[in-house]
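Enquirer: The following block contains a protein sequence and its predicted model.
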Amino acid sequence: MRSREQFHSELKELDNDIIRLAKRANKGLKESIDALFNQDINLAKNIVNDDKLIDKEEAAINDKVILLIAKQQPVATDLRRLIIALRIVTDIERMGDNAKNIAKSTIRLGSHYQTELPMELLTMRDTTLIMLETAISAFQNEDISVAQKLAEMDDKVDKLYKQVVTDMLSKTAINSEQIQYVMQIAFCARYIERFADHITNIGESILFLVKGEIVDLND
């Protein structure tokens, strides 16, 4: 009985680790766009360095999951929960990579470009952060109705991404000298869009955990 209680305690600790990692990724995305808009190169460099912490925490969680599987030899729902944990932390790590890539674009652009940034990037960022908070809530409560809301929010991010790319292409047509700026901003929009896609992956993982069914929220 004690072993079972300990196992559930370790599962709870694992959930808390995942939530902390998701919040670190949340911070990375928020600050990366702040750095871009404020031309804050030092902040961008800090974000690149902080991504290494996300990588280390992902590895630590993976090790913890593998150890639990080896010690407890779980089956059925318990095994599914641990496999889902591995999937979710992989998505969070890749979210961190996207925040890091935005920071790298900020560094490449430097602190002297004069062109006004598309405000849609802020809307994309804010919508994506709400998505992540929604995913965290769905994960904590194993609430599939909340997880399913991610699809609609992801559609909004996708539409904004397409709008930014279209606008950037029109700028290139008018002024070919802006191509470096256009490329980096289009990349940033893509990184936010990919960040959001990984959140929908987490939603799919939650649905699979609760219902045992594979659902595609990226359709």
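Expert: Looks like it came in fine. The structure displayed is predicted, hence computed values, not measured ones.
Enquirer: only C-alpha atoms for contact and neighbour calcs from this point on.
Expert: Will do.
Enquirer: Now do the contacts for the residue nearest the centre of the chain.
Expert: Residue closest to the mean C-alpha point of the chain, counted by Cα atoms, centre = their mean, is residue 95 at 3.2 Å. The contact partners of residue 95, by Cα atoms under 8 Å, 6 or more residues apart in numbering, come to 25, 194, 195, 198.
Enquirer: Can you find which helix in the chain contains the most residues?
Expert: Counting residues, the longest helix in the chain under DSSP state H turns out to be helix 2-38.
Enquirer: Below is structure B, check it against A:
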Amino acid sequence: MAIRTTLDKDLDRLKELLVEMVNLSKTAVEKSVQSLAEQNIEMAEQIIKEDQKINELEEQVNNLIIQLIAQQQPVASDLRTIIAGLKISNDVERIGDLAVNIAKSVIHIGDGQLIKPIVDTPKMANMALNMLNNVIKAYIEKDIELAIETAKADDEVDELYGKIIKELLELMPSKPNSMNQISQLFFVCRNIERIADHTTNMSEHIIFMVKGKNVDLNA
């Protein structure tokens, strides 16, 4: 009984660390897109510095998982929870890295006049962030249906991504002196699209955690 109690406490701690990682990553994405819309270089630089906090949390998750496997006696369902936690932490850490990539693009763009209003890009980011909100809720509640619905929203992100890329491509012939900015806006949109992809991965890990089944929600 003592072993089970300790294991349950450690699994709760794993969940707490993952939720904290998601919240930090969400904030980083929100601020990175805000820094783009406002061309706020100082905010972008701060995002890059604060990424270390997410990396440190991932290390704590990894250390806890090693401890869980080495010292506890996880049954099959516990082991799935542990493995899913490891995979989710990796995806969340990557989302933090993608927010840093966006911040770096903001710094490269600088404070020069933007070639077009930044409207659809924050919209796409909000869609990806909504997915992230839903997927962590699905993780906490072990809600498979919500995980599946969250993954489906990736199609809408992809559609808007395609629309923005098309618009940027159409601007290139008439804006030959703005190729650096256009390239950086490409990168920003690609990074946001990847955030949605990682969130879809997290949905797959949740289904594995609950059902023990590997599914491909990107199909």
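Expert: That came through, no problem. Everything numeric in this text was worked out from a predicted model, so none of it was measured.
Enquirer: So for the longest helix of structure 1, what gets flagged as buried?
Expert: Within helix 2-38 of structure 1, the residues scored as buried using 16 or more other Cα atoms under 10 Å are 7, 11, 14-15, 17-19, 21-26, 28-37.
Enquirer: try stretch 156-166 of structure 2
Expert: So, applying 16+ other Cα under 10 Å, buried residues of stretch 156-166 of structure 2: 157, 158, 160, 161, 164, 165.
Enquirer: for structure 1, what spans make up the helices?
Expert: So, for structure 1 - with DSSP H - the helices run 2-38, 41-72, 76-109, 120-141, 144-147, 150-174, 179-211.
Enquirer: ok, average deviation of the shortest one from structure 2?
Expert: Here the mean offset of helix 144-147 of structure 1 against structure 2 after fitting is 0.4 Å, by mean Cα distance after the TM-score superposition for structure 1.
Enquirer: Which neighbouring elements make contact with that helix?
Expert: When contacts are defined as 3 or more Cα pairs under 8 Å, 6 or more residues apart in numbering; DSSP states H and E, helix 144-147 of structure 1 sits against helix 120-141, helix 179-211.
Enquirer: before we move on, back to that, would you reformat the contacts of residue 95 of structure 1 as a markdown table and include distance to residue 137 of structure 1?
Expert: Below are those laid out as a markdown table (distance: Cα to Cα, whole Å):
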| residue | distance to residue 137 of structure 1 |
| --- | --- |
| 25 | 15 |
| 194 | 20 |
| 195 | 17 |
| 198 | 16 |
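Enquirer: Farthest-apart pair in the residues you listed, please.
Expert: 25 and 194 (13.1 Å; Cα to Cα).
Enquirer: returning to that earlier point: which one of the contacts of residue 95 of structure 1 is nearest to residue 75 of structure 1?
Expert: Closest to residue 75 of structure 1, out of all of the contacts of residue 95 of structure 1 and judged by Cα to Cα, is residue 198, at 26.8 Å.
Enquirer: does that closest one really touch residue 94, like I thought?
Expert: Yes - at 7.5 Å, residue 198 of structure 1 counts as touching residue 94 under the criterion of Cα atoms under 8 Å.
Enquirer: neighbour-wise, which of those two wins?
Expert: residue 198 (22 against 19; other Cα atoms under 10 Å).
Enquirer: Report the contact partners of the more buried one.
Expert: Neighbouring residues of residue 198 of structure 1 by Cα under 8 Å, 6+ apart: 91, 92, 94, 95.
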